[in-house]
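Visitor: one predicted model, sequence on top.
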Amino acid sequence: MDIIKNKKIYLMISLIIIALGLVMFIINGFNYGIEFTGGTLIQINAGKFISVDEAKNIVKEFDENASIIHGGSNKEELIIKSTKDLSNNDVNRLIDKFQKEHKINKKSVQAEKVGPSMGKEIKNKAILSILISTIAMLIYITFRFEFKFGLAAVIALAHDMLITISVYTIFKLPVNSSFIAAILTILGYSINDTIVIFDRIREELRLNPKESLDNVVNNGINHCLRRTINTTITTIIALVVLYIVGVEDVKILALPLLVGIISGTYSSIFIASPVWYDLKKYKRKTA
């Protein structure tokens, strides 16, 4: 594959997705979960398993976008998170419907109002973690390779975060604590692929010092391409299976991981290396 020749096309694909995500963000904003907006939290100890679909048939009258997950060792507990500040009357009506359809004891239900303070704390710590990890990666890659490799890797990481965030805004997916955890996981996965490719490019530079820079980059990527694709496919298969057969609380983690890993693989091949190539070419022009 001639990655360098078509680098503008690959960059344009990413820019279109990010621009569309920005437009949707301006129009709709984020679909924040209860951790960030506050709302109503209802915990029902049903004493038996009630599927998410059955629960949603009841809850949708009050909040069709409410998050419903299972708790307890035998999944006998339902945890309903609504970003709406449901009135006491609505909460009582919701509980009455569960009691009527599933013979729930009212004493096994707990309902409370949740403030957004926890979400602010999670968001601030997540941003701090991303900044610290990004700076640490930049220092490590600069020490291990060179500054331009580190800068290209950081740009690729920013690309992965923006793509994942854009997908969430485009499809109005809920942004919650699981999304934050997935973003941090994606950073680690993406940088691993990028470093493998960079290591191969450095090896090509050492073995073929007279080769043109674009051929060096293309050869380095192509030598790693099979390994990168095989690793990504096996990871995607595992995540797709988790999303299909997993319970709701597993799905909300598997989805952003799936989006991020696809984006991370794309950026490692089509973004990070071409960015390094451009930085290297710019230095040679200005030298």
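Guide: That came through fine. Numbers count the residues shown, from 1 in each chain.

Visitor: every contact and neighbour count from this point should use C-alpha atoms.
Guide: Will do.

Visitor: what is the neighbour count of Asn45?
Guide: When neighbours are defined as other Cα atoms under 10 Å, Asn45 has 21 of them.

Visitor: any idea how far Ile163 is from it?
Guide: 39 Å (Cα to Cα, to the nearest Å).

Visitor: how about Ile122?
Guide: Distance from Ile122 to Ile163, counting by Cα to Cα: 21 Å.

Visitor: what about those two, which has more around it?
Guide: Remark: of Ile122 and Ile163, Ile163 carries more neighbours, 24 against 17, as counted by other Cα under 10 Å.

Visitor: I'd say that one and Ile16 touch.
Guide: No. The criterion here is Cα atoms under 8 Å, and Ile163 misses it with Ile16 at 9.9 Å.

Visitor: helices of this protein, start to end?
Guide: Applying DSSP state H to the chain gives helices spanning 7-28, 34-37, 52-59, 88-102, 117-144, 147-170, 177-207, 213-245, 248-267, 273-286.

Visitor: and the ones you listed as a markdown table, adding distance to Val109?
Guide: Converted to a markdown table, the helices of the chain look like this (distance: least, Cα to Cα, whole Å):
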| stretch | distance to Val109 |
| --- | --- |
| helix 7-28 | 34 |
| helix 34-37 | 19 |
| helix 52-59 | 14 |
| helix 88-102 | 8 |
| helix 117-144 | 23 |
| helix 147-170 | 32 |
| helix 177-207 | 24 |
| helix 213-245 | 28 |
| helix 248-267 | 20 |
| helix 273-286 | 55 |
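
Visitor: figure out which of these is closest to Leu78.
Guide: Among the helices of the chain, helix 52-59 comes nearest to Leu78, with 8.3 Å by Cα to Cα.

Visitor: from the chain's centre, how far out does the closest one sit?
Guide: Relative to the chain's own centre, helix 52-59 is displaced by 26 Å; criterion: Cα atoms, centre = their mean, to the nearest Å.

Visitor: just the angle for that helix relative to helix 248-267, thanks.
Guide: 110 degrees (axes from the mean of the first three to the mean of the last three Cα atoms, to 10 degrees).

Visitor: show me what helix 52-59 is in contact with.
Guide: Glu64, Ala66, Ile68, Ile69, Leu94, Lys97, Phe98, Glu248 (Cα atoms under 8 Å, 6 or more residues apart in numbering).

Visitor: try this one side by side with the last:
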Amino acid sequence: MKLLKFVPDNTNIKFVALRHWAFALTAILTILAVGVTVHRGLNLGVDFVGGLMIEESFQSPPDLEKVRSTVDRLGVGESSLQQFGDPKTVSIRLPAPESSNEGATNAIVTKVQSALRAEFPGAKFSRYDAVSGKVSGELIQNGVLAVVLAIVGIAIFSWFRYEWQFGVSTFVAIVHDVLITLGFFAITRLEFDLNIVAAVLTIVGYSINDKMVIDDRIRENMRKYRKMEMKDLIDLSVNETLPRTVMTSVTVLLALASLLLFGGHVLRGFTAAMMLGIIVGTYSSVYVSSSLLITLGLTPQAIDRKPKAGPQSDAERVTERKR
């Protein structure tokens, strides 16, 4: 039986030759992502802004203005409405109750639910979330800190594991992936909550895993082909790892597509972020971070100046015996 191959044998794509186009596209997308995020902002969930979020399902797409007026008449604070997942489901945001106890929250939820059922027969209560302002502030701080520490820690590891050029290229690639994801959420207005922070951290982990495979092959080839031009060496390394990169990305995307279709609207934002992150992370690993090593001045001879640390891999021992 013939094996399925997404990438033919002896593939020789000139990735480095396209690096200037890739750098320009990356810069444009990053600037646009930052601009739209700053201009439009993120649709922050209750986790980050505090307050009370009530999710209500209707038998048919409701008139949002009618829903808003029904809720505002209850005197529970100014409401903010958004269709959630499908036109029949509406997310209603309200200020957090003055009393932080659960009884006060339940009273508001019951009040809203009763009013909507009276005005819209067949309306069903799905769920609610309540977060105080103090807790939401701490969640924002901890979420940002987690992402920043992950990016900086991975960049420092790459710096000490390989050369400083690897650390810088890793940092640039991961920041690019994270900013593009933020821009996507600013454009689509999908709710940005703690689930999306988890997705961003997962994207960072996936991106660095893909990049480390390519970086390891580059370092290995730097030991084997000391006289080879760096452009050719990077093209060789990326093409050698391309079947693994493509196969991994495709299989993960297939799993995420199933989750997007059958996982329900609660997981839709998380799944969309993951799918975008896989695509953008693969692109940045193949076209951006690897080619950036040339711009940063990395040469095959640089590996000779680096002291050996720790046990060698099998590939390195074979290379040493050949020399």
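Guide: Thanks, I have it. Owing to the predicted nature of the structure, the values given are computational and were not obtained by experimental measurement.

Visitor: these two touch, right, Val147 of structure 2 and Ile203?
Guide: No. Counting by Cα under 8 Å, Val147 of structure 2 stays clear of Ile203, with 10.5 Å between them.

Visitor: more neighbours: which of these two?
Guide: Neighbours per residue, other Cα under 10 Å: of Val147 of structure 2 and Ile203, the larger number sits with Ile203, 25 against 18.

Visitor: which non-adjacent residue is nearest the more buried one?
Guide: Among residues not flanking Ile203 of structure 2 along the chain, Gly277 sits closest, at 5.4 Å (Cα to Cα, 6 or more residues apart in numbering).

Visitor: who touches the counterpart of the one you found in structure 1 in this structure?
Guide: Counting by TM-score structural alignment, Gly277 of structure 2 lines up with Gly260 in structure 1. By Cα under 8 Å, 6+ apart, Gly260 of structure 1 lies in contact with Asp160, Met161, Ile163, Thr164, Ala182, Ile183, Ile186.

Visitor: the first one -> structure 2?
Guide: Spelled out, that is Asp160 of structure 1. Match for Asp160 of structure 1 (TM-score structural alignment): Asp177.

Visitor: nearest residue to the middle of structure 2?
Guide: Val200 (3.5 Å; Cα atoms, centre = their mean).

Visitor: structure 1: which residue goes with that one?
Guide: In structure 1, Val200 of structure 2 lands on Ile183 (TM-score structural alignment).

Visitor: and Gly281 of structure 2, how far from Pro61 of structure 2?
Guide: 37 Å.

Visitor: neighbour count: the two, which is higher?
Guide: Each of Gly281 of structure 2 and Pro61 has its neighbours counted (other Cα under 10 Å); Gly281 has more, 28 against 13.

Visitor: from Gly35 of structure 2, how far off is the more buried one?
Guide: From Gly281 of structure 2 over to Gly35 of structure 2 the distance is 20 Å, taken as Cα to Cα.

Visitor: now Ile154 of structure 2
Guide: For Ile154 of structure 2, the distance to Gly35 of structure 2 - Cα to Cα - is 26 Å.

Visitor: try His20 of structure 2
Guide: The gap separating His20 of structure 2 from Gly35 of structure 2 is 22 Å, by Cα to Cα.

Visitor: Arg189 of structure 2 now?
Guide: 15 Å.

Visitor: how about the equivalent of Ala33 of structure 2 over in structure 1, what does it touch?
Guide: With TM-score structural alignment defining the correspondence, Ala33 of structure 2 maps onto Gly21 in structure 1. Going by Cα under 8 Å, 6+ apart, Gly21 of structure 1 touches Ile163, Ile165, Ser166, Val167, Tyr168, Thr169, Ile170.

Visitor: what's the distance between Ile233 of structure 1 and Ile58 of structure 1?
Guide: For Ile233 of structure 1 relative to Ile58 of structure 1 (Cα to Cα), the value is 38 Å.

Visitor: which one's more surrounded, those two?
Guide: Ile58 (16 against 13).

Visitor: can you tell me the closest non-neighbouring residue to Leu239 of structure 1?
Guide: Closest residue in space to Leu239 of structure 1, ignoring its immediate chain neighbours: Ala254 at 5.8 Å, by Cα to Cα, 6+ apart.

Visitor: close enough to count as contact, the one you found and Val241?
Guide: No. Counting by Cα under 8 Å, Ala254 of structure 1 does not reach Val241; the two are 9.3 Å apart.

Visitor: ok, the two, which is more surrounded?
Guide: The residue with more neighbours, out of Ala254 of structure 1 and Val241, is Ala254; 24 against 12, by other Cα under 10 Å.

Visitor: what about stretch 235-254 of structure 1, how long is it end to end?
Guide: End-to-end for stretch 235-254 of structure 1, by Cα to Cα: 11 Å.

Visitor: buried ones in that stretch?
Guide: Judged by neighbour count (16 or more other Cα atoms under 10 Å), stretch 235-254 of structure 1 contains these buried residues: Ile236, Leu239, Leu242, Tyr243, Glu248, Val250, Lys251, Ile252, Leu253, Ala254.

Visitor: and Leu131 of structure 1, how far is that from Phe36 of structure 1?
Guide: In terms of Cα to Cα, Leu131 of structure 1 sits 20 Å off from Phe36 of structure 1.
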